[in-house]
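Chemist: Attaching a predicted model along with its sequence, questions to come.
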Amino acid sequence: MKQKSPGKELLYIKIANSLEQQISKDILKVGDKLPSIRMICRQHGVSMSTAQFAYYELEGKSLIESRPQSGYYVSNSFRKKMAMPEASRPVSTPVVKTVTDIFENAFNNASEKSFTVFSRGVPAVALLPIAKLNKGMLQAVRSLPGGGTMYEPLQGNEKLRTQVARWSFNWKGNLAEKDILTTAGCISAISYCLMALTKRGDTIAVESPCFYGILQLAQSLGLKVLELPTSPQTGVDMDSLKKIVAKTKLAACLFVSNFNNPFGSLMPEENKKAAVKLLEQYNVPLIEDDLYGDLYFGDKRPTCCKSYDESGMVLLCSSVSKTLAPAYRVGWVAPGKFMNEVMKIKLFHSLCSTPITHEVIGNFLETGRYEAHLRQLRRTLHANYLQYVRLIGESFPDGTKISRPQGGLSLWVELPKQIDSIELYNAAVSKKITFSPGRMFTLQNQFNNCMRLSYGLEWNEQTAHGLKVLGKLAKAAL
């Protein structure tokens, strides 16, 4: 970096101090976008380098943060930093247990149009390219044999598989069209994998907390679920995984390595490599749910465990349900060496996928519209996350802890121990607000004071009001 002259130093510090005062007085709030470098140049009559030095000064104080291809935003890190939730500590005994009625209740309330729904882990309709999808639907009806009414090959829509294979190079998957089997969404892909790999009474290992849909699926198949200690930052604890794999007969492991739901954790690359190597050593298949990998906040897409799979023991499952079209039910699995087994399960349970919606998504990927949509969606979700953090810090009880997701849709909130999040949920429903109580994400007696909030909503007055009301209800529960 070039040495700054005294005059330039005073000028850039003056600009930085002016912006710092606006931030400290909440004129510029957490999550707000700052003027562009060019705008600073025009406003203050300074050079590009002077404007950049001003922003470097603010970055050095953790007052602002840059986002790739988006600009500079007011950061949350300069505020009193809220603590990270505790790593999970489930008991090391696999269990089969019935999930409580709160799950169905939360799901049903999530469909109420008048509710502020923090419990629905999908982007709001306003954040999706509905007009383009509708146009693609008409195109698919015209191009498919019989207007999409005919069965397609068992392995699935060829265009979709080709485009998913091409997309895999973004995360070093290097898949081919023949490696992929289409499914009716990601949970269908996971279901096929579990049925192909396990039998009733077998034990599988999952992260804890774990998406409740996976827990319900496992219990419906009569499987024992062993929950592994998990960090809200780096995912499954590798030391615990090593001990469990060495002493327990596992039929499979099932991990969400990128932006776990609900923690939002991201397994580091070295952990992904180590997990693949460890499980291969013990001949334990890994079902990897990569539903959120495309929703990263950083400058590059994270790799998957599948990226390091050389033996075919990783079965990668994904879909566009959390990024593009939730109800289209377009998913896929790259089952590695288990392709034949998984394909048979698909044959027995669904025969074929839905041709029209799969053709639409294949076209959407082929034309490059998907990447353009994702760029905007990622910016919106990151901005939403920062707004949530700000309001939770202002409105929720002292001692509240929050996760630090680097992508995805889920924010994990740990409330003071004396607050029961199911009782809080019932109080929130009376105010037409829903969230996901922490108890939904485990088969054990834990996370009773926790909640998952989705930041996939539109950020508006209703969303902000909903968070403030939740904070008041939480304080009243103390």
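Modeler: Happy to help now that I have it.
Chemist: Please count neighbours and contacts with C-alpha atoms only from this point.
Modeler: Fine.
Chemist: any chance you could map the helices in the stretch 101-250 of the chain?
Modeler: 102-109, 130-143, 158-167, 186-197, 212-220, 238-247 (DSSP state H, counting those that start in this stretch).
Chemist: Any idea how far the longest one is from the middle of the chain?
Modeler: The reference is to helix 130-143. Between the centre of helix 130-143 and the centre of its chain there are 27 Å (CA atoms, centre = their mean, to the nearest Å).
Chemist: quick one: buried residues of that helix?
Modeler: Judged by neighbour count (16 or more other CA atoms under 10 Å), helix 130-143 contains these buried residues: 133, 136-137, 139-141.
Chemist: here's the one I want to compare it with:
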Amino acid sequence: MGKSFIYLELANAIAAQITNGVLKPGDRLPSVRLLCQEHAIGMNTAKRVFLELEARSLIEARPQSGFFVSKLPYLRLPLPETSRPSVTAHNNEPEELITKVYSGMGRADLTLFSIGVPSGKLLPAAKLKKEILHATRALSGGGTEYEPLQGNLQLRRMVAVRSLAWGGNLNENDLITTGGGMNALSFCLMALGKPGDTVAMESPCYPGILQLAISLGLKVLELPTHPVTGIEIDAFKKLTPKIDLCLLVPNFNTPLGSCMPDENKEEVVRLLEKHNIPLIEDDIYGDLYFGTQRPKCCKSFDKTGNVLWCSSISKTLAPGYRLGWIAPGKYKDKLLKLKLVHSISSAAIISEAVGNFLKTGRYDTHLHHLRRTLQSNYQNYVQAIAEYFPEGTKTSRPQGGLALWVEFDKRVDTVKLYDLAMKQNISIGPGRMFTLQDQFHNCMRLCIGLPWTDEIKFKLKQLGTLAKML
């Protein structure tokens, strides 16, 4: 790791000691001066280490006393187990359950813990309306004409500029716009896979991706996945000969919220490169980090164009705008042909408005507030879970994103919990939705994108009471 990221390396090492229990809640950390001496670093670097750990809420500063390990409830709640799916590809899709859960989308009478998007109350709707009006004036024909096949030039430039933050070094010609994140993934799978091919994914995995793969006639091989660090590298190496494609969400995936370490991302890229297996990277949550540094992407380590990097604004700015993009690497021509056949053009007004929103810096201001809100929500959720949920409940420890994964005792069936909760106008995401195999029956996903209120706290208390009944 370069010198500019030494602080992050040290912060990660201390964070690991805290989450693994080596450092206990209330323990005092070395002073800034002592950290400088022990690791031969400057004062500014040492201060950044503590800022990073504070941003993750792992430590707290006490005036005149120094830094101490936080006494937060998630340090008491155990982590869920690493998933252990079958090494055989499956396609046992829980279609009925997925349909039932997602039928509640948009219902104002429900508390939608089940839908993984930020609440509209957390989004800059008024500012976006102004950008839409500006776009209609700026575009030829008021936005009624097709835009170029590759997409709006300003938007692609702004996405390329932002890629510098994670080491992407993209330019506008590397990118193709799409009708949202799922549309980007769909194009990638259609371009690179054929019926009968095997695609590897995390387990658990977002239901929409599983359904997409099945609809295209692909077999899904679910990978053992740790709730903090993502896919298990040793298991992945053994399974590589069985796969034709790989689709991963390395940064704050849903439902676990795991984030692959940089060395794991690089190893995956090199391994797939060696075997000429394309890697589709869904980086839709990458901007929702809780710390001070945006995580790198697998694309950061791509030297041959074998990684197709996909993202969108669906989880950060405007789910309803249906705007995404792909940096398809060496597969660009295939993706352009598919876009021409399936959609011809993205929505010109939306692309122009979002491109300008990024250009003016308003997007970064919005993200700063959204990230702080989501991190605070996560802490509040876990506090409520520690207080109201059954003894032995386990929770994930996401360092970004919108998802919190909850694992109950084996006796709690979360499909039954869903049915009971719906009678209280509460919708959750039962764990069985996130797999094609017979697993995760005692797990659920909660979306942390709802503004924290006394009502949300009460709904979590109700959920805990229902879980205890089961």
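Modeler: Here it is on my side, so go on. Predicted model, so just to flag it, every value in this text is computed and none were measured.
Chemist: For the buried residues of helix 130-143 of the first structure, give me a markdown table that also has distance to residue 194 of the first structure.
Modeler: Shown next, in a markdown table, are the buried residues of helix 130-143 of the first structure (distance: CA to CA, whole Å):
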| residue | distance to residue 194 of the first structure |
| --- | --- |
| 133 | 32 |
| 136 | 33 |
| 137 | 32 |
| 139 | 35 |
| 140 | 32 |
| 141 | 33 |
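Chemist: Just send the helices of the stretch 101-250 of the first structure back as a markdown table, with distance to residue 73 of the first structure too.
Modeler: Output for the helices of the stretch 101-250 of the first structure, formatted as a markdown table (distance: least, CA to CA, whole Å):
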| stretch | distance to residue 73 of the first structure |
| --- | --- |
| helix 102-109 | 34 |
| helix 130-143 | 28 |
| helix 158-167 | 30 |
| helix 186-197 | 34 |
| helix 212-220 | 34 |
| helix 238-247 | 35 |
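Chemist: what's the most buried one of these?
Modeler: Using mean count of other CA atoms under 10 Å, the stretch among these with the largest mean neighbour count is helix 186-197, at a mean of 22.
Chemist: which residues in the second structure does it align to?
Modeler: Aligned by TM-score structural alignment, helix 186-197 of the first structure corresponds to residues 181-192 of the second structure.
Chemist: Then stretch 121-130 of the first structure?
Modeler: Equivalent residues of stretch 121-130 of the first structure are located at 116-125 in the second structure, counting by TM-score structural alignment.
Chemist: and the match of helix 186-197 of the first structure, how far from the first structure on average?
Modeler: Once superposed with the first structure, the aligned residues differ from stretch 181-192 of the second structure by a mean of 0.3 Å; criterion: mean CA distance after the TM-score superposition for the first structure.
Chemist: Just the terminal-to-terminal distance for the match of stretch 121-130 of the first structure.
Modeler: From its first residue to its last, stretch 116-125 of the second structure covers 19 Å (CA to CA, to the nearest Å).
Chemist: Give the buried residues for it.
Modeler: Of all the residues in stretch 116-125 of the second structure, those buried under the rule 16+ other CA under 10 Å are 116-119, 122-123.
Chemist: quick one: the strands in the stretch 251-400 of the first structure?
Modeler: Per DSSP state E, counting those that start in this stretch, the stretch 251-400 of the first structure carries strands over the ranges 252-255, 286-289, 314-319, 331-334.
Chemist: Ok, which of these comes nearest residue 424 of the first structure?
Modeler: strand 252-255 (29.1 Å; CA to CA).
Chemist: List the contacts of that closest one.
Modeler: With contact meaning CA atoms under 8 Å, 6 or more residues apart in numbering, strand 252-255 of the first structure is reached by 194, 197-198, 203-207, 284-289.
Chemist: which of the residues you listed lies closest to residue 413 of the first structure?
Modeler: The shortest distance between residue 413 of the first structure and any of those, using CA to CA, involves residue 207 and amounts to 17.2 Å.
Chemist: Would you confirm that the closest one contacts residue 225?
Modeler: No - counting by CA atoms under 8 Å, residue 207 of the first structure does not reach residue 225; the two are 9.9 Å apart.
Chemist: These two: who's more crowded?
Modeler: Regarding residue 207 of the first structure and residue 225, a neighbour count based on other CA atoms under 10 Å identifies residue 207 as having more, with 29 against 26.
Chemist: Check the first structure for its longest helix and report it.
Modeler: When the first structure is scanned for its longest helix (criterion: DSSP state H), the result is helix 369-395.
Chemist: how about it, which residues of the second structure does it hit?
Modeler: Helix 369-395 of the first structure maps onto residues 362-388 of the second structure, going by TM-score structural alignment.
Chemist: mean distance, the matching stretch to its aligned residues in the first structure?
Modeler: Compared with the first structure, stretch 362-388 of the second structure is 0.4 Å away on average (mean CA distance after the TM-score superposition for the first structure).
Chemist: Now do the buried residues in that stretch.
Modeler: Of the residues in stretch 362-388 of the second structure, those scored as buried under the neighbour-count criterion (16+ other CA under 10 Å) are 363, 367, 370-386, 388.
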